[in-house]
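**Student:** Fold the following and give me the result.
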Amino acid sequence: MSESELTEIYNPVKILIIDDDKVIADILKDLALMDEQERSVSVCYDGAEAISMIKNESFDLIITDLIMPNIGGLDVLKHAKKKDPDTLVIIVTGYASLETAIAAVREGAYDYIMKPCKMGEIKIVINRASDKIKLNRENKELTRKLKEVYQELMLLNNRKHKSEKIKSLNFFSSGMAGLHHLYNDSMPDNYIDKLQALSSLMEKGLLTESEFKTFKNHYLNLLSSEK
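**Tutor:** As a prediction, the model looks like this:
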């Protein structure tokens, strides 16, 4: 695996926290950074600003309040998923209802947290989301490498079939089934003997003069390349 590929997999998880209550937003930031060095956390206190940030940057995880002035959490969720379907979005709200929960799930929310909630519970959800993001990165890289290996195998397989097809082309007489021994790698690389065998086949009428010249040139080229 190249250095750039490793860097992509182990890049810090980029988190965006959105809440119009600055105290709550800062608490969520502290929780996101707690006991974890591989995270980068940005905070904003307005839905419109959040959407602008999402358009200009890529985030792995977004934690947003549901009810905010002008633009709420569901709109942030929609914009985030439109920008990148792989982005995980956690909705946090003190105005929980079955309706909003269903709407959030339909829009692709990763989780839905109701206030008041224990800080430990939020921390668990954030850690679980971060683990999922890292696992998704590794799975993507594994899938990419499997595709590369598959393509290489297909290329080798095509080359093999092409080589076998060339060897089996019937550009010589139909009665020359025994010519395959001329390609047998177990035989000594004695081109003189092979040319004599070709000459004998031509004398028996199993090989035309043109076909004999083709094989002769082939072996002479091999002999020349070994010098």
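**Student:** CA atoms for contacts and neighbours, from now on please.
**Tutor:** Fine.
**Student:** What separation do you get for the residue positioned nearest the centre of the chain and residue 134?
**Tutor:** For the chain, residue 144 is the residue whose C-alpha lies nearest the centre (CA atoms, centre = their mean; 2.8 Å). Per CA to CA, to the nearest Å, residue 144 is found 15 Å from residue 134.
**Student:** Would you do the same for the sequence below? I want to compare the two.
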Amino acid sequence: MKILLAEDEKITRKSLTDILTAEKHEVVSFDNGNQAYESIKKNDYDVIITDIRLPGMNGIDILKNAKELNPKIIVIIITAYASVETAVEALKFGAYDYLIKPFSPVQLLSILQHIDQLKLVLSENENLKKRIALLEDKTIIGSSEKVKSFMNTIKTVAPQDYTVLIQGESGTGKELCARTIHNFSTRKNKNFIAINCAVIPETLIESELFGHEKGAFTGAIKKHIGYFEKANEGTLFIDDIDDLPYNIQVKLLRVLQEKEISRVGSTESIPIDVRIICASKVDLKQKVVEKQFREDLYYRLNIIPIFLPPLRKRKEDIPELLIHFLKKHGGEDKIQFLNDDIYSTLQKYNWPGNVRELENITERIIALSPNNLINPAVFEPLLNSPDKTEQDKTAFEHYDNFDQYISNKEKEIINWALEKSSNNVTAAAKILKIPRTTLRSKMEKLLITNYNES
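**Tutor:** Below you'll find the model as predicted:
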């Protein structure tokens, strides 16, 4: 440890310096309080050992001023003039310990050993706090234009209480997007409650959403508060809304209209004040066409649509995401070994699992890369994955007939042109080299709604 020793007695100062140096500590000594304090201002010391009575600034003033400069600095007071009052005063101002002359060097070394152990524990605690902060970090990572675009939308709509529908493939970060909206909203200090319709059995979802009274059904042995009541005054995030049973959709629509719920087994109406954010992994409009999702509910939910791009459409964010995940999962020591070859491999991969898959790969890098290096074998599954051409050869197998396949391809091409033209129909028609009226007709037929008239 780096130690400052302030002691005006030459023999004591010299002997303590020799003892501490022999124990591998770095020691800087002074016989004057003012000189000692000037050194404290210019240097970072782990421990200050000071006599109370010194020429110039006394030990108590050194203690107080040092603590003002750095509240974490550890100060040990030594003196030949001991009293209960001076001991209490020193401890009151933050002294770690108090030694009375004459004292054995073993006493001081024992205190320093305890300090060393304390600093180790505090350092580990600080590292754990940083790890926890990263694990709990709900910030959207990325600097690409696509991320900036939907972040601008989030910041615009968050302060308002409109219902939001987030659409994106699995692993694109829909819950993270919902949390970000909540954190930018006026409800940020209230509850954020998340529910996933895909993982709750159909027989229980009504009870989970709206709650139930004791005896409402077999097994209802006590009253249960549902997610809507838990989220009251806050935000309720309903993920995989496309998996919500059709009969529950009617009840959700009523809640959105009336802003009140009734628990299962009760006729009492309970007023609620909840902001609703929903997410879907599929095109919800198509589910409406297929009569699997209520049209009236769709329009109630789709007041503010947000489309999250898949990772393959924002690959420029991969380096930033990779570094974030390495820090999050304790792999900071691997960052220095990242290079262009690794980034190139990650850029070539198509990322069907999106950001979630990249996080899984990052954890694999940490687990399979000992000695601070990065094991190249981690990337072999990515290098050996089937390329887009091979995937396209089997793509037709997922369609029932030729017309469905062609319609899907037309939709892909039109969406590509709209993306290139910032969703401007006129510009997209020029890119595709077709009349604007033809493009509008096809878009209506294919239920493409993410465009701007011009």
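**Student:** OK, contacts around the spatially closest residue to residue 307 of structure 2 that is not a sequence neighbour?
**Tutor:** Nearest in space to residue 307 of structure 2, with sequence neighbours left out and distances taken as CA to CA, 6 or more residues apart in numbering, is residue 167 at 4.9 Å. With CA atoms under 8 Å, 6 or more residues apart in numbering as the criterion, the residues that contact residue 167 of structure 2 are 174, 279, 280, 281, 282, 283, 305, 306, 307, 308.
**Student:** Next step: those restricted to strands.
**Tutor:** When strands are assigned by DSSP state E, the members of the contacts of residue 167 of structure 2 inside them are 279, 280, 305, 306, 307.
**Student:** now that we have those, which one has the most neighbours?
**Tutor:** Neighbour counts for these peak at residue 279, which has 26 neighbours (criterion: other CA atoms under 10 Å).
**Student:** In this structure that one contacts residue 173, no?
**Tutor:** No. With contact taken as CA atoms under 8 Å, residue 279 of structure 2 and residue 173 are classed as non-touching, separated by 10.2 Å.
**Student:** Go through the strand or helix carrying residue 440 of structure 2 and flag the buried ones.
**Tutor:** For residue 440 of structure 2, the element it lies in under DSSP states H and E is helix 436-445. Buried positions in helix 436-445 of structure 2, judged by neighbour count with 16 or more other CA atoms under 10 Å: 436, 439, 440, 442, 443.
**Student:** Stretch 116-136 of structure 2 now?
**Tutor:** Buried residues in stretch 116-136 of structure 2, counted by 16+ other CA under 10 Å: 131, 134.
**Student:** Could you do stretch 105-113 of structure 1 as well?
**Tutor:** Taking 16+ other CA under 10 Å as the neighbour-count basis, stretch 105-113 of structure 1 is seen to contain the buried residues 108, 109, 110, 111, 112, 113.
**Student:** Equivalent analysis for stretch 250-258 of structure 2, please.
**Tutor:** 251, 252, 253, 255, 256.
**Student:** what span of structure 1 lines up against it?
**Tutor:** The alignment of stretch 250-258 of structure 2 onto structure 1 (TM-score structural alignment) finds no residues at all.
**Student:** can you give me the strands in structure 1?
**Tutor:** In chain order, structure 1 shows strands spanning 13-18, 39-44, 61-65, 88-93, 111-114, with DSSP E as the criterion.
**Student:** Wait, residue 54 of structure 2 touches residue 33, no?
**Tutor:** Yes. Using CA under 8 Å as the test, residue 54 of structure 2 is close enough to residue 33 to be in contact (5.7 Å).
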